[in-house]
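Engineer: Pasting a predicted model and its sequence here:
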Amino acid sequence: MTYVAPVTSSASEQQRRQHAASFGAAAQEYRRGRPSYPRQAVDWLVPASATTVADLGAGTGKFTELLVAAGFDVIAVEPSEAMREQLTEVVPAAAVHDGTAENIPLADASVDAIVMAQAWHWVDPALGIPEIARVLRPGGTLGLIWNIRDSDEPWVAELDEILHHHSRQDLDTAPSLAAPFAHVERAEFRWVHTMGRQSLFDMIASRSYVIVLPDAERADLLRNVAELLDSHPDLADHDEIKLPYVTRCTRAVRA
């Protein structure tokens, strides 16, 4: 999930690169706290006719394990060593490689489908699109997926307000895709992730913009989240937290 774009002098780009490189410091929290994805999203993103699927920016294997369970031969590509260690332990059936979307360690036309879960926003499309097209077979599918907290739920909106008070990351979850990709389609899936209180804190601690906060500011953020959990009527005294998500998907075909 940690994609490093080409070096530029802009402050915003340097910040993006810092955030992208931060996940290794919270690999265990990422594995414990991040949600999986709905199975129907796998079925929608990856054609049943596919055999070999590459998971780029595979992180700790949240989406990788769903691809393996669906019966595909899976190649996981992830640049963070700490994330790869988690991935290898959790999804031993996947072949795991160091690499990025801009530099994929696979042969030309070697996979039927490529997916990127919670990762496309770290990619430099000018470099990533031709590299992904190189690895895909003609007619192969590129699938992009994001889990977005459903802020229509009032307590989730309050949680987002706390997080965005310290920092925010605005994601384009319906990106345009340049040639040679065509037939771009979108889909959404709504679902609920059930988690414990500590898992919620792990999920927050694994956000890139939280990882890079100064210690005092991070502690203040987590304290505000604890106060929300203790005081909100939908959360107080609950052993389980039901966090609603909207999973947004994009798929396109390599022409």
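Structural biologist: Cool, the structure landed.

Engineer: going forward, measure contacts and count neighbours with C-alpha atoms only.
Structural biologist: Will do.

Engineer: If you drop the residues flanking it in sequence, what lies closest to the residue most central in space within the chain?
Structural biologist: Closest to where the C-alpha atoms of the chain average out (C-alpha atoms, centre = their mean) is Q118, at 2.0 Å. For Q118, ignoring the flanking residues on the chain, the nearest one in space by C-alpha to C-alpha, 6 or more residues apart in numbering is W146 at 4.8 Å.

Engineer: Am I right that the one you found sits in a strand?
Structural biologist: Yes: applying DSSP: H, G, I helix; E, B strand; the rest coil, one finds W146 inside a strand.

Engineer: and it, how many residues sit next to it?
Structural biologist: W146: 23 surrounding residues under other C-alpha atoms under 10 Å.

Engineer: ok, it - contacts?
Structural biologist: Each residue near W146 by C-alpha atoms under 8 Å, 6 or more residues apart in numbering is listed here: A117, Q118, T173, T247, R248, C249.

Engineer: Any chance of these in CSV with distance to D230 and secondary structure as columns?
Structural biologist: Formatted as CSV, those follow (distance: C-alpha to C-alpha, whole Å; DSSP: H, G, I helix; E, B strand; the rest coil):
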residue, distance to D230, secondary structure
A117, 32, strand
Q118, 29, coil
T173, 32, coil
T247, 28, strand
R248, 30, strand
C249, 34, strand
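
Engineer: another structure for you, compare them:
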Amino acid sequence: MTASSRTTRAHSFNAAAAQYAANRPSYPPALFDTIEELAGRPLAGAVVADVGAGTGIATSLLAARGADVVAVEPGEGMAAEFRRAHPGIPIVRGNGNALPLATDAADFLTYAQAWHWTDTARAVPEALRVLRPGGALALWWNTSALDVPWIDAQTVRIGRHFGTDKVVDRNGSGVRTALADPSGRLRFTHRRVRWSRHVPVDTHLANIGSHSIFLVHGEERATAFLTEEREHLLSVFPDGIVEETYVVELLVATNS
């Protein structure tokens, strides 16, 4: 992905912030247990900056774990939705390439579905600057469980419709770890956390429709796919309730 297309896709979420907030999946408690295990410290009482916070799905869960959390979000639309949904959590505008945070300010830096929007040549030094000694950088992504036949088939259909391929999802943690810090300055530990949720077919369609690949190709092209996809889904889930299965790909590195 070029820098220009990455920026376009990152900004595409602002117009769909409410759809994103209402339909995107959350994260399981086991993810945060694993983050604490790998970081060697609890989230409770820790100073956490959640970068690329979006509408606050992960930020609110970090706060619920007892963290003293601040959100960092570049997008106007996403930040507005965040403030509406989470008025008690502070949020500042900014991004991982130039964090609006003091040096040695945080015990944790977290990026939920967001690190891939950064320029790692800038984001890695910024993370190391902001993290306190012994602090932890935690990156994670909800990825589709491609060993589930209907999910794999849907992924192929999306790629065929838009003329792309979900390369990172298909190549897994090795590629994702290499992309996380090509400089090799960070020593990541990788874990996977598998979980699932049951949602109405309309929620599932709105969820996938909030992905950047749909947003940047325009409403007409997205609607054409989603209309046809409904029929595929109802053939697998005739009761209209879809079981979405995810594998959270988690990378944690400490500032030692």
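Structural biologist: Perfect, thanks for sending it. Being a predicted model, the structure only gives us computed values, none of them experimental.

Engineer: rewinding a little: can you tell me which residue in the second structure aligns to the residue nearest to Q118 of the first structure?
Structural biologist: Matched to the second structure by TM-score structural alignment, W146 of the first structure sits across from W141.

Engineer: And that match, how far from A80 of the second structure?
Structural biologist: The gap separating W141 of the second structure from A80 of the second structure is 23 Å, by C-alpha to C-alpha, to the nearest Å.

Engineer: now do V47 of the second structure
Structural biologist: 23 Å.

Engineer: now do L215 of the second structure
Structural biologist: L215 of the second structure is 19 Å from A80 of the second structure, by C-alpha to C-alpha.

Engineer: Also G52 of the second structure?
Structural biologist: The value you get for G52 of the second structure to A80 of the second structure, if C-alpha to C-alpha is used, is 13 Å.

Engineer: For these two, work out which one has more neighbours and name it.
Structural biologist: Neighbours were counted for G52 of the second structure and for A80 using other C-alpha under 10 Å; G52 has more, 29 against 18.

Engineer: what lines up against that one once you look at the first structure?
Structural biologist: Match for G52 of the second structure (TM-score structural alignment): G57.

Engineer: what ranges do the helices span in the stretch 51-200 of the first structure?
Structural biologist: Using DSSP state H, counting those that start in this stretch, the helices of the stretch 51-200 of the first structure run over 64-69, 81-90, 125-135, 154-166, 197-205.

Engineer: In terms of helices and strands, where is A21 of the second structure?
Structural biologist: helix 17-23 (DSSP states H and E).

Engineer: wait, I meant S36 of the first structure
Structural biologist: S36 of the first structure belongs to no helix or strand, assigned by DSSP H and E.

Engineer: Quick one: neighbours of F108 of the second structure, just the number.
Structural biologist: Around F108 of the second structure there are 28 residues (other C-alpha under 10 Å).

Engineer: Same question for S22 of the first structure.
Structural biologist: S22 of the first structure has 20 nearby residues by other C-alpha under 10 Å.

Engineer: which non-adjacent residue is nearest it?
Structural biologist: S208 (6.1 Å).

Engineer: Isn't that neighbour up against H19?
Structural biologist: Yes: between S208 of the first structure and H19 there is a contact at 5.1 Å, judged by C-alpha atoms under 8 Å.

Engineer: which of those two has more neighbours?
Structural biologist: A count of neighbours by other C-alpha under 10 Å puts S208 above the other of S208 of the first structure and H19, at 23 against 20.

Engineer: which position in the second structure aligns with that one?
Structural biologist: Looking across to the second structure (by TM-score structural alignment), S208 of the first structure lines up with S212.

Engineer: Q198 of the first structure now?
Structural biologist: Using TM-score structural alignment, Q198 of the first structure sits opposite D202 in the second structure.

Engineer: same question, Y37 of the first structure
Structural biologist: Looks like Y37 of the first structure aligns to Y27 there (TM-score structural alignment).

Engineer: Let me know how buried its match is, in neighbour terms.
Structural biologist: Using other C-alpha under 10 Å as the criterion, the residues surrounding Y27 of the second structure number 20.

Engineer: Show the contacting residues for it.
Structural biologist: Applying C-alpha under 8 Å, 6+ apart, the residues near Y27 of the second structure are A58, N142.

Engineer: Please report how far it lies from D68 of the second structure.
Structural biologist: Taking C-alpha to C-alpha, one finds Y27 of the second structure at 19 Å from D68 of the second structure.

Engineer: Could you do I89 of the second structure as well?
Structural biologist: I89 of the second structure is 9 Å from D68 of the second structure, by C-alpha to C-alpha.

Engineer: which of these two has more neighbours?
Structural biologist: Taking neighbours as other C-alpha under 10 Å, I89 of the second structure and D68 compare with D68 leading, 19 against 16.

Engineer: Next up, the contacts around the aligned partner of that one in the first structure.
Structural biologist: Aligning on TM-score structural alignment places D68 of the second structure opposite D73 in the first structure. Under the criterion of C-alpha under 8 Å, 6+ apart, the neighbours of D73 of the first structure are T51, T52, V53, A94.

Engineer: What ranges does the first structure have for its strands?
Structural biologist: Taking DSSP state E as the test, the strands found in the first structure are 52-56, 73-77, 95-97, 111-117, 136-149, 181-196, 240-254.

Engineer: Let me have those in CSV, adding distance to W44 of the first structure as columns.
Structural biologist: Shown next, in CSV, are the strands of the first structure (distance: least, C-alpha to C-alpha, whole Å):
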stretch, distance to W44 of the first structure
strand 52-56, 14
strand 73-77, 17
strand 95-97, 23
strand 111-117, 11
strand 136-149, 9
strand 181-196, 8
strand 240-254, 8
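
Engineer: do you know which of those strands lies nearest E29 of the first structure?
Structural biologist: strand 181-196 (13.3 Å; C-alpha to C-alpha).

Engineer: got the buried residues for the closest one?
Structural biologist: F181, A182, V184, R186, W191, V192, M195 (16 or more other C-alpha atoms under 10 Å).

Engineer: mean deviation (superposed) between the helix holding A21 of the second structure and the first structure, please.
Structural biologist: Helix 17-23 of the second structure: mean distance to aligned residues in the first structure after superposition is 0.9 Å, counting by mean C-alpha distance after the TM-score superposition for the first structure.

Engineer: Show me what that helix packs onto, helices and strands only.
Structural biologist: helix 76-85, helix 201-209 (3 or more C-alpha pairs under 8 Å, 6 or more residues apart in numbering; DSSP states H and E).

Engineer: how about those in a markdown table, adding distance to E231 of the second structure?
Structural biologist: Formatted as a markdown table, those follow (distance: least, C-alpha to C-alpha, whole Å):
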| stretch | distance to E231 of the second structure |
| --- | --- |
| helix 76-85 | 31 |
| helix 201-209 | 10 |
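
Engineer: Thank you kindly, that will do.
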